[in-house]
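Just a sequence and a predicted model for now, questions to come.
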Amino acid sequence: MRLHKLQKILEEKNLKCAIISNTASIFYLTGYDYISTDIGNFVALVYCDGVPTLIVPLLELYRAEEKIKDIDVVAYSTTFTGDKIIKGNLKDAIFSYVHQNKIGLDIQNTSSTFYNYFNKYEIVDLSKDLSLLRAIKEPEELELIKKAGEITSASMKIAQDKLTNSEVSEKQLAGIIDMTMRSEGAEDYAFPSIVAFGENSAFPHHVPTDKIIKDGQNAVIDIGARYNNYCFDSTRTFIKGNNLEIKKIYEIVLEAQIEAIDRARDGVKAAEVDLAARNIIEKSGYGKYFIHSTGHGVGIEVHEYPPVSPTSDAELKENMVITVEPGIYLKNKFGVRIEDTIIITKKKPIVLETTFKYL
């Protein structure tokens, strides 16, 4: 557990109490991973006067107790009562443990409903502190991300083989990729796999369809495995047959990506990495077709701190893990994106490649 890191933040801010509701931060601090398809706040970590308490729905009580042994776990229920069960909802349970007028909240990762629970309290925002805390990875975290990368690599190579040797639709290929991730040891994908052929590849977040790739078209495959709750993110652009225009755009994107990766190291502003990629694409005359940021942090969540964008104020630190993923998107024609996940060091970054990225 990493609760001592939260305690240090509270001491620096002269706080005695924090309530954390973001499930990724709760996992980072305690090792408990709450899995739900619902949207909202259903669990909370209350850390007051140096005492941590994890509050979960009743149906999660046994699993939470199994996952973490060193802190108190209680459940809430509007229906049932009993040992370690607080009658009421999450708000009622939290308030039974909070006896301070001033509290810390991770505001950026808190729903408005949850935030409004505390309108009578003086609130100190812990968002940036927790984001930076999670952004600098410990050695065991880096190993889990590398393992997620190995699983992603196996899936990407299968996808490349299917594109070369089979007639396959976007949906079918996405299904094969997801099955491969599971068979290689992932508990899930980090995000729904993106498989886009031809003109569909001009949509950065395309949802796979029944479209089958044709000769002369490209395929953009953006995938990532989740292994022991750590994510990976990789994109490759493949071409079936030959297309000189796609190759031209590919070389521009590849040059932009290499330039940005070379710029990324400890002490460099994330915005400078974005600018390095953006300058190459703009000089080639395609600046207006690079329509997203150059990258983002990766860890327990596939998108986390630091943002690698033109407006980012983040400074890269050793052992941060980020993506570098420039792209060019020509509507009704095609898109090209190349993405690697990299580990920041004091020198050149470590590139966690998933498959050969040259056409």
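Thanks, I have it. Being a predicted model, the structure only gives us computed values, none of them experimental.

drop to CA atoms for contacts and neighbour counts, all remaining ones
Noted.

State the distance from the nearest residue to Leu126 once chain neighbours are set aside to Tyr76.
Leaving aside its sequence neighbours, Leu126 sits nearest to Asp106 (C-alpha to C-alpha, 6 or more residues apart in numbering; 4.8 Å). Distance from Asp106 to Tyr76, counting by C-alpha to C-alpha, to the nearest Å: 22 Å.

the more surrounded of these two?
Legend: neighbour count by other C-alpha atoms under 10 Å for Asp106 and Tyr76, higher for Tyr76 (27 against 23).

Doesn't that one belong to a helix?
No: counting by DSSP: H, G, I helix; E, B strand; the rest coil, Tyr76 is not part of a helix but strand.

tell me the contacts of the nearest residue to it once chain neighbours are set aside?
What sits nearest to Tyr76 in space, not counting adjacent residues and going by C-alpha to C-alpha, 6+ apart, is Ile86, at 4.7 Å. Contacts for Ile86 (C-alpha atoms under 8 Å, 6 or more residues apart in numbering) come out as Val74, Ala75, Tyr76, Ser77, Asp92, Ala93.

Second structure for comparison follows:
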Amino acid sequence: MNKLRKLQTILEDKKEACAVIIGSPNLFYFLEYSGVGALIYCDARFTLLAPALDMYRASNVKDVDVLIYYPSKIAENVIEGNMFKAIEKVINEKSNILLDVNWVDANTYKTLSEKYKISDISNDIIKLREIKDEDEIEKIRKAGEITSTAMKIGMERLTEEVSEKQIAGIIDMTMKSAGAEDYAFPSIVAFGENTAYPHHIPTDRVLMNNDIALFDIGAKYNGYCFDSTRTFVFKNNEAKKIYEIVLQAQLEAIDAVRDGVTASEIDNIARKVIEKAGYGKYFMHSTGHGVGVEIHESPAISMNSKQVLKENMVITVEPGIYLKGRFGIRIEDTLIVTKGKPIVLETTYKLL
């Protein structure tokens, strides 16, 4: 069953007339379409509404009708007006609509709600995207292979007199050269005290003797993301000790990942190891997240998550300890949930 058929099943079960699906990740997930617009389901038919700018791209989309809109009448088969005018051409004003509210800005919601009664189907879309099929998993694997290549090249360039920006540039170039269409997120490269900032932006800070280095990088391949963090510790004994604590937390958490386990339990396992070592307050983020067409997807691997892991979810496990002004340690892997031990998509081994 393809993704459109799965979506149709959800929409038919809702007993509603029409649905409007907006948001670049959703449009790519259901259609492999990378442009702007909206996917409409009405009268048991799917229609892609796209601006004239994306007309040629939209023409390649399969299994849906395509309608193009533009502010003025440039051709007979083009709807005059914006996306809302195009929606009105497809959906009767008296219809109720199903909407993924997560991907609708305030203006869009206001405009649509003035004409239609809206029902939110964001949770249905989230659940649908949580479980990956074989094709999605293969694309994530490929993104992981590209990330691994970049991670190793970056690691090899860790010599004195190189800056965070320079290493980030090398990593980014390597990912593109190895086949990535894009980066899943801006590459994080941090040296020394900057490693204590989980979302550090690379600077001109130059690697110095005995510095700790941290890479948090991920390639995007055919629309799917990967996420990996490695911390490289050289001659800092205190950092080596904390590295081993974080590694233990990660390994114990990964060992517990399987179909049927709650996401909060995975977070709790990692957190307990770090708390027992006396660094609980320095672990200030969740233990992981889902990965797919977005770098952060459901499920959330956090202490308050009520979600249950299921076979073929793809998640990260990434505990960390961050000591401001000194250093931070984070280790992250992307893995596939199975009914038994998870499949860990490794990018490189540790370097101490």
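Sure thing, it's come through. None of the values given here were measured: they were computed from a predicted structure.

re the thing from before, which of the contacts of Ile86 of structure 1 sit farthest apart?
Val74 and Asp92 (12.2 Å; C-alpha to C-alpha).

So which of these two has more stuff around it?
Taking neighbours as other C-alpha under 10 Å, Val74 of structure 1 and Asp92 compare with Val74 leading, 21 against 15.

Please tell me how far the aligned residue in structure 2 for Lys357 of structure 1 sits from Ala50 of structure 2.
Alignment note (TM-score structural alignment): Lys357 of structure 1 maps to Lys350 of structure 2. Distance of Lys350 of structure 2 to Ala50 of structure 2, given as C-alpha to C-alpha: 47 Å.

Comparing those two, which residue is more hemmed in?
For Lys350 of structure 2 versus Ala50, neighbours defined as other C-alpha under 10 Å are more numerous around Ala50 (25 against 12).

The more buried one is in contact with Tyr33, isn't it?
No: contact criterion C-alpha atoms under 8 Å: Ala50 of structure 2 and Tyr33 do not qualify, at 10.2 Å.

close enough to count as contact, Ala264 of structure 1 and Ile350?
No: Ala264 of structure 1 lies out of contact with Ile350 (C-alpha under 8 Å); the separation is 10.0 Å.

Common neighbours of the two, please.
Ile344.

The two: which has the busier surroundings?
Ala264 (28 against 16).

Can you check which part of structure 1 the longest helix along structure 2 sits on?
The single longest helix within structure 2, with elements called by DSSP state H, is helix 134-156. The alignment of helix 134-156 of structure 2 onto structure 1 (TM-score structural alignment) covers residues 139-161.

The matching stretch vs structure 2, mean deviation?
In the superposition against structure 2, stretch 139-161 of structure 1 averages 0.3 Å from its aligned positions (mean C-alpha distance after the TM-score superposition for structure 1).

So which residues of the stretch 251-359 of structure 1 form helices?
270-283 (DSSP state H, counting those that start in this stretch).

Show me where it has its strands.
For the stretch 251-359 of structure 1, applying DSSP state E, counting those that start in this stretch gives strands covering 295-297, 304-308, 321-324, 327-330, 334-337, 340-343, 350-352.

Equivalent analysis for the stretch 51-200 of structure 2, please.
For the stretch 51-200 of structure 2, the strands defined by DSSP E, counting those that start in this stretch cover 65-70, 78-80, 96-99, 117-120, 182-183, 188-191.

Distance to Ser228 of structure 2 for these - can I get that in TSV?
Below are the strands of the stretch 51-200 of structure 2 laid out as TSV (distance: least, C-alpha to C-alpha, whole Å):
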stretch	distance to Ser228 of structure 2
strand 65-70	38
strand 78-80	44
strand 96-99	33
strand 117-120	33
strand 182-183	12
strand 188-191	10
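
Okay, buried residues for stretch 73-91 of structure 2 please.
By neighbour count on 16 or more other C-alpha atoms under 10 Å, the buried set for stretch 73-91 of structure 2 is Val78, Ile79, Glu80, Asn82, Met83, Ala86, Ile87, Val90, Ile91.

Could you do stretch 177-197 of structure 2 as well?
Going by neighbour count (16+ other C-alpha under 10 Å), the buried part of stretch 177-197 of structure 2 is 178-197.

Would you check how far apart Thr47 of structure 2 and Gly320 of structure 2 are?
Going from Thr47 of structure 2 to Gly320 of structure 2 by C-alpha to C-alpha gives 45 Å.

who has more neighbours, those two?
Neighbour comparison, Thr47 of structure 2 and Gly320: the larger count goes to Gly320, with 29 against 18 (by other C-alpha under 10 Å).

Now do the end-to-end distance for stretch 166-185 of structure 2.
17 Å.

give me the stretch of structure 1 that it matches.
Counting by TM-score structural alignment, stretch 166-185 of structure 2 lines up with residues 172-191 of structure 1.
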